[in-house]
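*Asks:* Need a 3D model of the following:
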Amino acid sequence: MWNEKNLFTVPLTKKGVEEAIQAGKRISYIPVDIIFTSVLIRAKMTAMLSMTQHHHKKVPVIIHNENEQATAWTRIYSEKTISQSIPVITAWQLNERMYGDLTSRKLLKDMGRRKCTSGVAALIFLLQRIEPHLKSGRHVMVAAHGNSLRSIIMS
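*Replies:* Modelled structure (predicted):
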């Protein structure tokens, strides 16, 4: 609903929640070793909700690397817990665009919905952060947005 009103950084609608759960059912038997999401709440919700349907029943855990204190507070020490978890890495590079002062405000009419440089950032992030996991044989899930996903898929 908020997207239709040109408002952003909002949670999923009821329909979005249902779609995330359905997507989770479709991928429930595909292994997932690591998840990358944008920093926007709806991408994180999509990842978390889809994993509630996963056959392996591992728990997605957001890894905080913003600073030393965040890393220390969210560190998992138990090997058993680590083996039952899927790390979730959030990255601004996967956002559909950089909102800055427009976060949760109406966009100016002259801003085109597809005008953004997020595709470049997403592509660089793919090459630097996601591709090494793929090359090492890990199964990667990406929960992001149309523009950033298109950039990744077209690369």
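
*Asks:* okay, CA-based contacts and neighbour counts for the rest of this
*Replies:* Noted.

*Asks:* The residue nearest the centre of the chain: what's it in contact with?
*Replies:* Note on the chain: the residue nearest the mean C-alpha position is Thr37, at 1.5 Å, using C-alpha atoms, centre = their mean. Residues in contact with Thr37 (C-alpha atoms under 8 Å, 6 or more residues apart in numbering) are Ala43, Lys44, Ala47, Val88, Ile89, Thr90, Ala91, Leu94, Val142, Ala143, Ala144.

*Asks:* this one as well, want them side by side:
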Amino acid sequence: MSKLVLVRHGESLWNKLNIFTGWVDVPLSERGVKEALEAGELLKDYKFDVIFTSELVRAIQTVMLIMSKNSSGVPRIIHDEGRMKKWGEVYGEHGKNYIPVYKAWQLNERYYGKLQGWNKNYAREVYGEEQVLLWRRSYDIAPPGGESLKDTAERTIPYFRGKIIPELEKGKNVLVSAHGNSLRSIVMHIEGLTKEQVLKLNIPTGVPLIYEYREGKLERIGYLTRKGFDTDLHID
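*Replies:* Below you'll find the model as predicted:
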């Protein structure tokens, strides 16, 4: 039996400023750093064998801060090409107690296209409340030049099936650090949510969502909080 832990990155500087972020690569806010460290405290006794993260710095920061509290091993980013692959090779035996960290663009946040960099309130003034709500909360309607949640799912779910599930099948415990929409699409797949249900799913920042993998199926344990496990997905 293995465990899958999903964590949405802590608050970013643009989350704090209420700005559409998408693929713009901005770091965590001070609050986001605290959220990641609190998640690390909650997960400090969990043993992880492999880590997956998006390519965006806020997700990478989150997972590294989590692992700063964990004794499983040193997280090491695996580079697949270029000089970093060659020169980042480990030769000494003392450096081989590490946990591989795989970065994947497929786990990136939903691409918000021409909304990226816009304050959400200003976007409502320009396009109207109803139109912005439609872009943000419909399943298959994309913002100008961007992705819908359906588009996001079409890259996240194949990656999840092809890269993450095989690690669970090997009995490995997996930590995934990603984003609100990329994780919503993965949870939709795991839980068998309808298009209507996933639109009401809001995954909180910095709160680990834990599953057990047994007999080919993922079973939800729940969100890990200071008070214990919250088993409700909170689909409003």
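
*Asks:* Could you report the TM-score for this superposition?
*Replies:* The TM-score (TM-score structural alignment, normalised by the length of structure 1) is 0.86; 151 aligned residues with a C-alpha RMSD of 2.3 Å.

*Asks:* can you tell me which residue in structure 2 aligns to the residue nearest to the centre of structure 1?
*Replies:* Using TM-score structural alignment, the equivalent of Thr37 of structure 1 in structure 2 is Thr53.

*Asks:* after superposition, how close is the helix or strand hosting that match to structure 1?
*Replies:* Per DSSP states H and E, Thr53 of structure 2 falls inside strand 50-54. Compared with structure 1 after fitting, strand 50-54 of structure 2 has a mean deviation of 0.5 Å; criterion: mean C-alpha distance after the TM-score superposition for structure 1.

*Asks:* After that strand, which helix or strand is next? Please name it.
*Replies:* Next in line after strand 50-54 of structure 2, if elements are assigned by DSSP H and E, sits helix 57-67.

*Asks:* Give the buried residues for stretch 138-155 of structure 1.
*Replies:* Met141, Val142, Ala143, Ala144, His145, Asn147, Ser148, Leu149, Ser151, Ile152 (16 or more other C-alpha atoms under 10 Å).

*Asks:* Need the max-distance pair from the residues you listed.
*Replies:* Maximum pairwise distance in the buried residues of stretch 138-155 of structure 1, criterion C-alpha to C-alpha, is 16.5 Å, between Met141 and Asn147.

*Asks:* Can you tell me what sits against the helix or strand hosting Ala70 of structure 1?
*Replies:* Secondary structure from DSSP H and E places Ala70 of structure 1 in helix 68-73. The contact list for helix 68-73 of structure 1, computed with C-alpha under 8 Å, 6+ apart, reads Ile63, His64, Asn65.

*Asks:* What ranges does structure 1 have for its strands?
*Replies:* 34-37, 59-63, 85-90, 140-143 (DSSP state E).

*Asks:* mind listing the helices in structure 2 by residue range?
*Replies:* 13-16, 30-42, 57-67, 82-87, 120-127, 129-137, 149-159, 165-169, 180-191, 195-199 (DSSP state H).

*Asks:* which one of those helices lies closest to Val74 of structure 2?
*Replies:* Closest among the helices of structure 2, once you apply C-alpha to C-alpha, is helix 57-67, at 7.7 Å.

*Asks:* how much does that closest one stray from structure 1?
*Replies:* Counting by mean C-alpha distance after the TM-score superposition for structure 1, helix 57-67 of structure 2 comes out at 0.3 Å.

*Asks:* and that helix, what does it pack onto?
*Replies:* Packing partners of helix 57-67 of structure 2 (3 or more C-alpha pairs under 8 Å, 6 or more residues apart in numbering; DSSP states H and E): helix 30-42, strand 50-54, strand 74-78, strand 174-178.

*Asks:* how close does the nearest residue to Val132 of structure 2 once chain neighbours are set aside get to His79 of structure 2?
*Replies:* In space, and not counting its chain neighbours, Val132 of structure 2 is closest to Arg124: 6.0 Å by C-alpha to C-alpha, 6 or more residues apart in numbering. Per C-alpha to C-alpha, to the nearest Å, Arg124 of structure 2 is found 41 Å from His79 of structure 2.

*Asks:* Next, count neighbours for Lys86 of structure 2.
*Replies:* 11 (other C-alpha atoms under 10 Å).

*Asks:* Under the alignment, what does it map to in structure 1?
*Replies:* Checking TM-score structural alignment: Lys86 of structure 2 goes with Ala72.

*Asks:* Could you check the angle the lengthiest strand in structure 2 makes with helix 30-42?
*Replies:* Longest strand in structure 2, counting residues (DSSP E): strand 217-225. Counting by axes from the mean of the first three to the mean of the last three C-alpha atoms, to 10 degrees, strand 217-225 of structure 2 points 120 degrees away from the direction of helix 30-42.

*Asks:* list the buried ones in stretch 112-127 of structure 2?
*Replies:* Quick answer for stretch 112-127 of structure 2 (16+ other C-alpha under 10 Å): Tyr112, Gly113, Leu115, Gln116, Asn119, Lys120, Ala123.
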